[in-house]
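K.L.:
Prediction below, plus the sequence it came from.
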Amino acid sequence: MNSRLASLHHCIKAAILFSFAMYIVYLVKTDNIVYYIAPRMTDYVKWSAFGFYLIAVYQVYRGFRAFSGSSEACDCGHDHAPSSSLWKNGAIYGLFCFPLVLGFALPETSLGSSVADKKGMNLSSAGLVKKEGTTAQSPPVKPAPAASAPSPDPNSSSGQSGQTNQSETVASAAELDALFPSDKFTEHYAKYAKQLYQSDIVRVKDEMYIETLTTLDLYQDQFTGKKLELTGFVYRPEDMKDNQFVLGRFSIQCCSADAAPIGLLVAYDRAQNFNADEWVTVTGTIRKTKFNEMDILMLQAEKIATAEPAKTQYVYPNPKFGT
């Protein structure tokens, strides 16, 4: 092959590799990488940019050697030069250039209702755990009324007072254990449920979004009647009632390709006032209902406020949960 043509091929490869490296750097610098990759995977992507850069430098080196006519040969009796067909080369390089053009040209945006329509909204985030476990759905146990504490004896010792307080604490823990049964699949959720249950209002934080909804879904009866505060985007499928919408988020395990919409059904008299993909914070009371012949939780809204979209609009499994 002509040395100039061989050098050109190496330079094109180097340019493509440099472009991929620069695109990754751009996503990292602008924090837009969260639209595509889960936080736990970003370090690997950053290292891949470094790898692209090194290979690109090597391609430039090979290009200079080819241009000077000192390119290496393997002496295998075969020609490993690129095809001389302009169309074939254009098609091959185009496969790599096309996603680069899309990446630089199109604006970064989070997934929304249109994708939820195609994938389907998951209103029972504990579905997989329910299939594996069995005891989390046991009937709710009403906590026994706390025994009235005896009148303090001024002559009693401080040690006796400490023993009384300790017995009351143990009794409270025993009541919670009875209220939230668990097995090997749900023990971490039961422990978290006991923490949530003792709060006046359950506020769902982004870093525990998946775990909180899963816990509430596992123990539907126990949390019915509790106050809940949740933030997300409005999703309204065609078959939903006028006074209902879903408050959803997209959960990501690895990258946006595996994004799964999860959320909670919301009932509100003025639900139609809120547009699809609008971000709101809903405060209300947890209820149980049936949707598509499935028992799910519903949030009976008492207050809905417009919210700013979260900086990181996706939610991810918490790696520290259960440790």
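P.N.:
Sure, I can see it.
K.L.:
For the rest of this, base every contact and every neighbour count on C-alpha atoms.
P.N.:
OK.
K.L.:
quick one: residue 283 from residue 295, how far?
P.N.:
Residue 283 sits 21 Å away from residue 295, going by CA to CA, to the nearest Å.
K.L.:
And these two? Which one has more around it.
P.N.:
residue 283 (22 against 14; other CA atoms under 10 Å).
K.L.:
now the strands for the chain?
P.N.:
Listed in chain order, the strands of the chain (DSSP state E) span residues 201-203, 227-235, 244-251, 260-267, 279-291, 294-306, 314-315.
K.L.:
Can you get me a residue count around residue 282?
P.N.:
With other CA under 10 Å as criterion, residue 282 counts 23.
K.L.:
same question, residue 44
P.N.:
10.
K.L.:
now swap in residue 251 and tell me
P.N.:
Residue 251, neighbours per other CA under 10 Å, totals 22.
K.L.:
In contact with residue 299, which residues?
P.N.:
Residue 299 is in contact with 228, 264-267, 284-287, counting by CA atoms under 8 Å, 6 or more residues apart in numbering.
K.L.:
another one to put next to it:
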Amino acid sequence: MDIPHADLTVDKDLAARLVTAQFPDLAAPVELIAQGWDNALFRLGDDLAIRMPRREVAAHLVEHEQRWLPTLQRLVELPLPVPVREGRPAADYPFAWSIIPWVPGTGGAHRTPAERDAYARQFAEFFAALHVPAPADAPHNPVRGVPLADRTAAVHARLDAMAGRLADAVRAELRTAWDAGASAPSHIGSALWLHGDPHPGNVVVAESGALATVVDFGDVTSGDPATDLSAAWLHFTSAGRAAFRRRYEELHETDASTWARARAWAVSIGTSAFAASDGGNGPMARMGRDAIEQVLIDS
């Protein structure tokens, strides 16, 4: 299993009915593109897409996107999936949903770390622009952007539960990487805007290899930028990681503690993806294995 079971059936017929009922001027052929961890994505005609929650636990995350993506778009040059229409709950579908621009390309999870190195500097520029002080009413996320000590028990428990799936030596190195980040000085200063879930499945890559867009802002929050900087290990090889770090440091103040915390966040996000995959070979499993490998390279 690479993704959790849905709480309700979200298919193209339902998506088409909702569009026709609420936004008849946009009615067009609907095609399923992906059933993601929390949301289903459909293409709507040539230029639009439909984003629909498939699990109640994540339904409010689309509301975060509707509220905050217009604000975040003003910070960054990269086009973001700002909703062009905000769908309402209906009798046969209880959640908010969005119609967003369609961006051609492939998901980063379908590329290798070496292929993803092509956008390392561009991704650093995106985060450097995004990481500005967030307002007091920015969404709170209890598992991202927080002090690492808040997550130590959960990460240790996950590593313990992965006995038999990961070699003892690997689990020990991952624990050491986590503990090094957790013991590093904490983020000081304003809570900064964060994407919150910076893994390869949440970027779209153009045919040229450049970033086309960053998607899935459901975990958008504020706090320690190290959460987002875990992308250095989640996406890239050591060469891409070095390019990412150099470019970010040219644009945004940081220190060694920030990168130690970022590597620890890569342990958390990478092992979470790997654990959720049940040892499969889908994109989530590959993302987890790649992240673990890259964290260990820097041991």
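P.N.:
Sure, I can see it. Just so you know, these numbers come straight off a predicted model, no measurement behind them.
K.L.:
List the TM-score for the superposed pair.
P.N.:
After superposition, the two chains reach a TM-score (TM-score structural alignment, normalised by the length of the second structure) of 0.27; 146 aligned residues with a CA RMSD of 6.8 Å.
K.L.:
Out of the contacts of residue 299 of the first structure, the closest to residue 86 of the first structure would be?
P.N.:
Ranked by distance to residue 86 of the first structure (CA to CA), the contacts of residue 299 of the first structure are led by residue 264 at 54.5 Å.
K.L.:
My read is that the closest one contacts residue 291, right?
P.N.:
No - using CA atoms under 8 Å, residue 264 of the first structure is not in contact with residue 291, being 11.3 Å away.
K.L.:
who has more neighbours, those two?
P.N.:
Shown here are residue 264 of the first structure and residue 291; by other CA under 10 Å, residue 264 has more neighbours (24 against 13).
K.L.:
quick one: contacts for that one?
P.N.:
So residue 264 of the first structure contacts 123, 246-248, 297-299 (CA under 8 Å, 6+ apart).
K.L.:
quick one: which of those is nearest to residue 21 of the first structure?
P.N.:
For these, the nearest to residue 21 of the first structure is residue 248 (33.6 Å; CA to CA).
K.L.:
how much space between the closest one and residue 197 of the first structure?
P.N.:
Residue 248 of the first structure is 23 Å from residue 197 of the first structure, by CA to CA.
K.L.:
How about residue 286 of the first structure?
P.N.:
Residue 286 of the first structure sits 12 Å away from residue 197 of the first structure, going by CA to CA.
K.L.:
Next, show the common contact partners of those two.
P.N.:
Joint contacts of residue 286 of the first structure and residue 197 (CA under 8 Å, 6+ apart) are residue 223.
K.L.:
Go through stretch 263-282 of the second structure and flag the buried ones.
P.N.:
263-277, 279 (16 or more other CA atoms under 10 Å).
K.L.:
What count of nearby residues applies to residue 13 of the second structure?
P.N.:
11.
K.L.:
Buried only: go through the contacts of residue 299 of the first structure for me.
P.N.:
228, 264-267, 284-287.
K.L.:
Redo those residues as JSON lines? Include distance to residue 67 of the first structure.
P.N.:
Below are these laid out as JSON lines (distance: CA to CA, whole Å):
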{"residue": "228", "distance to residue 67 of the first structure": "68"}
{"residue": "264", "distance to residue 67 of the first structure": "63"}
{"residue": "265", "distance to residue 67 of the first structure": "65"}
{"residue": "266", "distance to residue 67 of the first structure": "67"}
{"residue": "267", "distance to residue 67 of the first structure": "70"}
{"residue": "284", "distance to residue 67 of the first structure": "71"}
{"residue": "285", "distance to residue 67 of the first structure": "73"}
{"residue": "286", "distance to residue 67 of the first structure": "72"}
{"residue": "287", "distance to residue 67 of the first structure": "73"}
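K.L.:
I figured residue 218 of the first structure was touching residue 128, is that so?
P.N.:
No - taking CA under 8 Å as the definition, residue 218 of the first structure is not a contact partner of residue 128, at 10.4 Å.
K.L.:
neighbour count winner among those two?
P.N.:
Higher neighbour count among residue 218 of the first structure and residue 128: residue 218, with 29 against 10, using other CA under 10 Å.
K.L.:
And the more buried one, how far from residue 20 of the first structure?
P.N.:
Counting by CA to CA - residue 218 of the first structure and residue 20 of the first structure are separated by 44 Å.
K.L.:
do the same with residue 10 of the first structure
P.N.:
From residue 10 of the first structure across to residue 20 of the first structure, the span is 16 Å (CA to CA).
K.L.:
for residue 52 of the first structure, same thing?
P.N.:
In terms of CA to CA, residue 52 of the first structure sits 7 Å off from residue 20 of the first structure.
K.L.:
contact partners of the helix or strand containing residue 246 of the second structure?
P.N.:
Using DSSP states H and E, residue 246 of the second structure falls within helix 238-251. The contact list for helix 238-251 of the second structure (CA under 8 Å, 6+ apart) reads 114, 116-118, 120-125, 127-128, 232-233, 294, 297.
K.L.:
All set, thanks.
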